[in-house]
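Asks: Sequence first, then the predicted structure:
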Amino acid sequence: MHDPIETFTSVTAAVADIVTTEPDPLAPTPCPDWNYAQLLGHVVGGDRLFARILTGQGGPPPKGARMAPDPDRPAPSPADYAASSGRLAELLSDETIRGGVYQVPVGTLPGTQVVVLRTVEHFLHGWDLAKAAGAPTGALARLADQVDGPAHGLLAAVGDKTLGERRPFGPPVELDPVPAGSEESEGADAASSGSGAGGPALDRLVAAFGRDPRWQPDPDSGYARVKEQFLGRDDVELPDGTRRGFGADGMRIGGSVFACSHRGRLMLKLPEEEVNGLIGAGLGLPLAKPGQRPMREWVLVPFDGAAGRRAERAYAFAHGNRASCQVLSAL
């Protein structure tokens, strides 16, 4: 039996590592209609609200109300997240506070269940933020079994309907088998290995609370954002629809593709060690022609909040390779 406060602090420590990646604040998340900045603002705002409730400094919002941050407000900083979650952990560590009963947005709960409620909220939204940010969820995967029992106990305590009407909770998602040999299957295999983006326990837990473990950002709008950041660069050839075949929609330097949309993901040319790192972390998939080995310097990643940063790395790598070739040709 794990100590609930230790579980809460372990979860928030894992999420703290996710938010330190500081991705594109406008990146879409699995939480419908909320971008990364809004979702992180929701989590930090929730901690501050619960701190006020636990200290008697103000009542909760009306039952069923959503804490939807202003879409134009900047995302809280990693320090804001650490401060708000740390303050809540400090309050919930007090046995007197845990012994109380509180009116919270989902109803009336004892302090012991408030700990679980905030743990589940951080866990699920931490997963949302990681998927949006392009950050690993391995730390959350290692905590999934620890969170699973209390999380389902919370559902039994307050009722599926009550939580199902509020974010971050929703109706359970059915997990369909992934066809063997597909790119999604390869990603799932990497995740299940323990070093990747998730694992069976994590998938089952987020699905039970209304998340699709295979959620990916929209590739069309994602690639449009990536291409936009390279507008105006004289050395970059943007796709104009005149090319045909593999890589026709790619961005090029000196005629060579460094980034391209491919089968719903962003295809990037990167140094081999970076490719291996992304695949090993469960953040990327290998690229290979049928019947051939994976290409050493190519990887497929989602169009998440890290896509722009990774495209810049591919641009720098391609630019460096081109400069090296020019030097060698002059010798």
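Replies: Nice, thanks for sending it over.

Asks: drop to CA atoms for contacts and neighbour counts, all remaining ones
Replies: Noted.

Asks: where along the stretch 151-300 of the chain do the strands fall?
Replies: Secondary structure of the stretch 151-300 of the chain (DSSP state E, counting those that start in this stretch): strands at 251-253, 256-262, 265-269, 285-286, 298-301.

Asks: can you redo these as CSV with distance to residue 84 and mean neighbour count?
Replies: Shown next, in CSV, are the strands of the stretch 151-300 of the chain (distance: least, CA to CA, whole Å; neighbours: other CA atoms under 10 Å):
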stretch, distance to residue 84, mean neighbour count
strand 251-253, 42, 21
strand 256-262, 39, 22
strand 265-269, 35, 26
strand 285-286, 35, 22
strand 298-301, 32, 25
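
Asks: Pasting the second one now:
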Amino acid sequence: MTSSPVEDLAALLAVTGGLVAGVRPGQWDGPTPCTDWNVRQLVDHFVIGDRLFATILRGEAPPPPSALDPKVTDVLGDDPVKAQRTAAQDLLAALSEPGVLERIHQIPIGPVPGAGAAYIRATEAVVHGWDLAQATGQEPRFPDDLVQQVLDFTRAKLADIPPDRTPFGPPQPAPDDAPPLTRLVALLGRSVQEQNG
């Protein structure tokens, strides 16, 4: 277990970045568990999210909602790996500024302290990392202890998330003894019935 939400998020974003790097050239148009998005749009979604949160945490005006739609806005360019890494570094830098973790920030689902924003981005990194792994035949190697923290946070905050919490869906069944990652993605609407843990 690491010592701060920023370090935890950095570790999780690094795993997600590895999954982005593992996407093969012919896979970018393939389907994902987020049925509205292909692989490229899924990666666009979480890169856009990291950029959005960095902007908000710095106290800057967020872009218009249309700029947040991965079907409309492509921020990956010719180098998706670099785009993801740069967005992650920008987010971590914004979270590392003095006072940011304690201050309240207005994010799309409402006001949260910076530490809560870090956990929300951690949830996105892990769940969409799992989505990406499923779509591209990779193994999502997120540390169990960090995923357990994200799972605990998500369980506690789920009631605060709007009912239309796209791309997360209604909770799905998962074995009580399943690994934290399986339980987390099931909690957020992923079918894990065919997963062997």
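Replies: Here it is on my side, so go on. Predicted, not measured: the structure shown is a model, and the values here were computed from it.

Asks: Got a TM-score for the two of them?
Replies: TM-score of the superposed chains, computed with TM-score structural alignment, normalised by the length of the second structure, equals 0.83; 191 aligned residues with a CA RMSD of 2.9 Å.

Asks: Which one, of the strands of the stretch 151-300 of the first structure, ends up nearest to residue 108 of the first structure?
Replies: Closest approach to residue 108 of the first structure among the strands of the stretch 151-300 of the first structure (CA to CA): strand 298-301, 43.0 Å.

Asks: returning to that earlier point: minimum distance to residue 319 of the first structure: which of the strands of the stretch 151-300 of the first structure has it?
Replies: In terms of CA to CA, the element of the strands of the stretch 151-300 of the first structure nearest to residue 319 of the first structure is strand 251-253, at 7.0 Å.

Asks: residue range for the closest one in the second structure?
Replies: Against the second structure, there is no aligned range for strand 251-253 of the first structure (TM-score structural alignment).

Asks: Could you do stretch 301-318 of the first structure as well?
Replies: Under the alignment (TM-score structural alignment), stretch 301-318 of the first structure falls on nothing in the second structure.

Asks: Centre-most residue in the second structure?
Replies: The second structure has residue 124 as the residue nearest its centroid, 1.7 Å off, counting by CA atoms, centre = their mean.

Asks: Residue 19 of the second structure contacts residue 129, correct?
Replies: Yes. Residue 19 of the second structure is in contact with residue 129 according to CA atoms under 8 Å; the separation is 6.9 Å.

Asks: if I line the two up, what does residue 262 of the first structure land on in the second structure?
Replies: Counting by TM-score structural alignment, residue 262 of the first structure has no partner.

Asks: Count the residues that sit near residue 69 of the first structure.
Replies: 18 (other CA atoms under 10 Å).

Asks: next one: residue 157 of the second structure
Replies: Count around residue 157 of the second structure with other CA under 10 Å applied: 12.

Asks: Distance of it relative to residue 59 of the second structure?
Replies: 24 Å (CA to CA, to the nearest Å).

Asks: again with residue 33 of the second structure
Replies: Distance from residue 33 of the second structure to residue 59 of the second structure, counting by CA to CA: 33 Å.

Asks: Which one's more surrounded, those two?
Replies: Ranked by neighbour count (other CA under 10 Å), residue 33 of the second structure and residue 59 place residue 33 first, with 20 against 13.

Asks: what's near enough to touch the more buried one?
Replies: Applying CA atoms under 8 Å, 6 or more residues apart in numbering to residue 33 of the second structure gives the contacts 131, 134, 135, 190.

Asks: And those residues, which of them are buried?
Replies: Buried subset of those (neighbour count, 16 or more other CA atoms under 10 Å): 131, 135, 190.

Asks: For the stretch 1-150 of the first structure, just list every one of the strands.
Replies: Listed in chain order, the strands of the stretch 1-150 of the first structure (DSSP E, counting those that start in this stretch) span 101-104, 107-110.

Asks: Could you point out the longest helix of the second structure?
Replies: helix 114-136 (DSSP state H).

Asks: counterpart of that helix in the first structure, which residues?
Replies: Counting by TM-score structural alignment, helix 114-136 of the second structure lines up with residues 111-133 of the first structure.

Asks: With stretch 6-17 of the second structure instead?
Replies: Under TM-score structural alignment, the match for stretch 6-17 of the second structure is residues 5-16.

Asks: That stretch against the second structure, how far on average?
Replies: Compared with the second structure after the fit, stretch 5-16 of the first structure shows a mean deviation of 0.8 Å (mean CA distance after the TM-score superposition for the first structure).

Asks: Any buried residues in that stretch, and which?
Replies: Buried-residue list, stretch 5-16 of the first structure, by 16+ other CA under 10 Å: 5, 7, 8, 9, 10, 11, 12, 13, 14, 15, 16.

Asks: How many residues are close by the nearest residue to the fourth one once chain neighbours are set aside?
Replies: In space, not counting the residues next to it along the chain, residue 9 of the first structure is nearest to residue 89; the distance is 6.8 Å by CA to CA, 6 or more residues apart in numbering. Neighbouring residues of residue 89 of the first structure were enumerated by other CA under 10 Å; the total is 20.

Asks: I am finished for the moment; much appreciated.
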